[in-house]
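Asker: mind looking at a prediction? Sequence and model below.
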Amino acid sequence: MLENAFIMIVIILAVNITYVSLFTVRMILTLKGQRYTAAFVSTVEVVIYIFGLGLVLDNLDQIHNLLAYAIGYGLGVIAGMKIEEKLALGYITVNVISSDPDIEFTKKLRDKGYGVTSWFAYGMDGDRLAMQILTPRKYELNLYSTIKELDPKAFIIAYEPKSIHGGFWVKQVRKGRLKKKA
């Protein structure tokens, strides 16, 4: 089976896409502090890596195997990023500054299940409404859509918090109070 060049290329591509996808997911799990899951993924990852590398090293005289390995690596990066987007691990903090402090921004966001802390601020051109919103990453795009719908001119900055402790909102999210179509 491995004598056929086409089958060898497909196997090397598949192995490397799988390996690099797992590598990407493991790195994200590590950064998110999920050490035991990351350790398990890395165990599987290294077995796949050694198998794939072995196939290429055993046939170094065949340039198409090396190309398949390199292309598989690149495709694995893309696949790993797509997997990470689907997993959407962790939370995101979104800071919003609305140019219209009279919009019932906080009420509308809270009605959709988002935890919002707001305060009045003063910007270069006058009064503003500043908000800080914490949400699971899986609701990130829905939140942006809602914000833009309420105030298309809103200034939005988002980042991932390293740790979260306490507060009303954390309890609500853990109970699953956010609506899917936020």
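Answerer: Perfect, thanks for sending it. Numbers count the residues shown, from 1 in each chain.
Asker: only C-alpha atoms from now on, for both contacts and neighbour counts.
Answerer: Fine.
Asker: same for the longest strand seen in the chain, what does it pack against?
Answerer: When the chain is parsed with DSSP state E, its longest strand is strand 126-136. For strand 126-136, the elements it packs on are strand 91-98, strand 115-123, judged by 3 or more CA pairs under 8 Å, 6 or more residues apart in numbering; DSSP states H and E.
Asker: does anything pack onto the shortest one? Which helices or strands?
Answerer: Applying 3+ CA pairs under 8 Å, 6+ apart, one finds that strand 91-98 contacts strand 126-136, strand 155-159.
Asker: before we go on, here's another structure to hold up against the first:
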Amino acid sequence: MKIEPIGPERATLLVPLLQDLHALHVEHQPERHTPDPADADLCAWLQEWLEKPEICALAAISPQDAVMGYLIYGMEDRPALPVRPAERRATVHHIAVTPALRQIGVGKALMTRMKQDALEKGADVIGVTYAPFNAASAALMRHFGLEPVLTMAEWRKDRETKS
């Protein structure tokens, strides 16, 4: 497998895996996610997102030129505040691997390359958010030394009105 950058012109290659990732989130948190987005809408959104200079996408490509998985991350310069120092942060936004290819190192290869790239771009912090139901993501992040540092909680108006 090779890991290569994916620009907006190739966003369509990521849509099937994004649909799979999104379906997992809809299944576990239906109040947070719109079910069954159209492929064209996802592709347009990915293209627009990947055009931003601070957003980077990587894909794991098989010897047969199939996408095995992808990772999208962003770079951000955060100025110093009275309560914390300045930092250059890489934030992992998405990571997805083809279901049949999980547990063979695709996610680890993507994370390894992302970390190398982010460090080359001056990152001194790598962060990620993942849903509490996603044990696979949590385990992958722990493997790379990313440990939870805070918990985010939500209230949603929709939930209260349905009760």
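Answerer: Done, it's in. Worth saying up front: this structure is predicted, and the values here are computed from it rather than measured.
Asker: and the TM-score between them?
Answerer: Superposed pair, TM-score by TM-score structural alignment, normalised by the length of structure 2: 0.26. Supporting alignment: 73 aligned residues with a CA RMSD of 5.4 Å.
Asker: follow-up on the earlier one: nearest to residue 156 of structure 1, out of the helices and strands packed on strand 126-136 of structure 1?
Answerer: strand 91-98 (4.7 Å; CA to CA).
Asker: quick one: the closest one to strand 155-159, angle?
Answerer: Going by axes from the mean of the first three to the mean of the last three CA atoms, to 10 degrees, strand 91-98 of structure 1 is angled at 160 degrees with respect to strand 155-159.
Asker: tell me the helix or strand right after strand 91-98 of structure 1.
Answerer: Going down the chain from strand 91-98 of structure 1, the next helix or strand is helix 105-111, by DSSP states H and E.
Asker: pull the residues that contact that following helix.
Answerer: Residues from elsewhere that reach helix 105-111 of structure 1 (CA atoms under 8 Å, 6 or more residues apart in numbering): 115-118, 131, 146, 150.
Asker: most neighbours among those residues, please name it.
Answerer: Ranked by neighbour count (other CA atoms under 10 Å), the contacts of helix 105-111 of structure 1 have residue 115 at the top, with 22 neighbours.
Asker: how near is residue 143 of structure 1 to residue 155 of structure 1?
Answerer: 13 Å (CA to CA, to the nearest Å).
Asker: and these two? which has more neighbours close in?
Answerer: Comparing residue 143 of structure 1 with residue 155 by other CA under 10 Å, the one with more neighbours is residue 143, at 21 against 14.
Asker: quick revisit: and the helices and strands packed on strand 91-98 of structure 1, which is most packed in?
Answerer: strand 126-136 (a mean of 19; mean count of other CA atoms under 10 Å).
Asker: number of nearby residues for residue 114 of structure 2?
Answerer: Residue 114 of structure 2 has 24 neighbours, counted by other CA under 10 Å.
Asker: start to end distance for stretch 94-110 of structure 1?
Answerer: 14 Å.
Asker: ok, residue 125 of structure 2 - contacts?
Answerer: Listed by CA under 8 Å, 6+ apart, the contact set of residue 125 of structure 2 reads 87-90.
Asker: mind running it again at 10 Å?
Answerer: 75-76, 87-91, 115, 118-119, 146 (CA atoms under 10 Å, 6 or more residues apart in numbering).
Asker: just the residues you listed: which are in helices?
Answerer: 115, 118-119 (DSSP state H).
Asker: in a markdown table: those residues, plus neighbour count and distance to residue 16 of structure 2.
Answerer: Converted to a markdown table, these look like this (neighbours: other CA atoms under 10 Å; distance: CA to CA, whole Å):
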| residue | neighbour count | distance to residue 16 of structure 2 |
| --- | --- | --- |
| 115 | 18 | 25 |
| 118 | 22 | 26 |
| 119 | 16 | 29 |
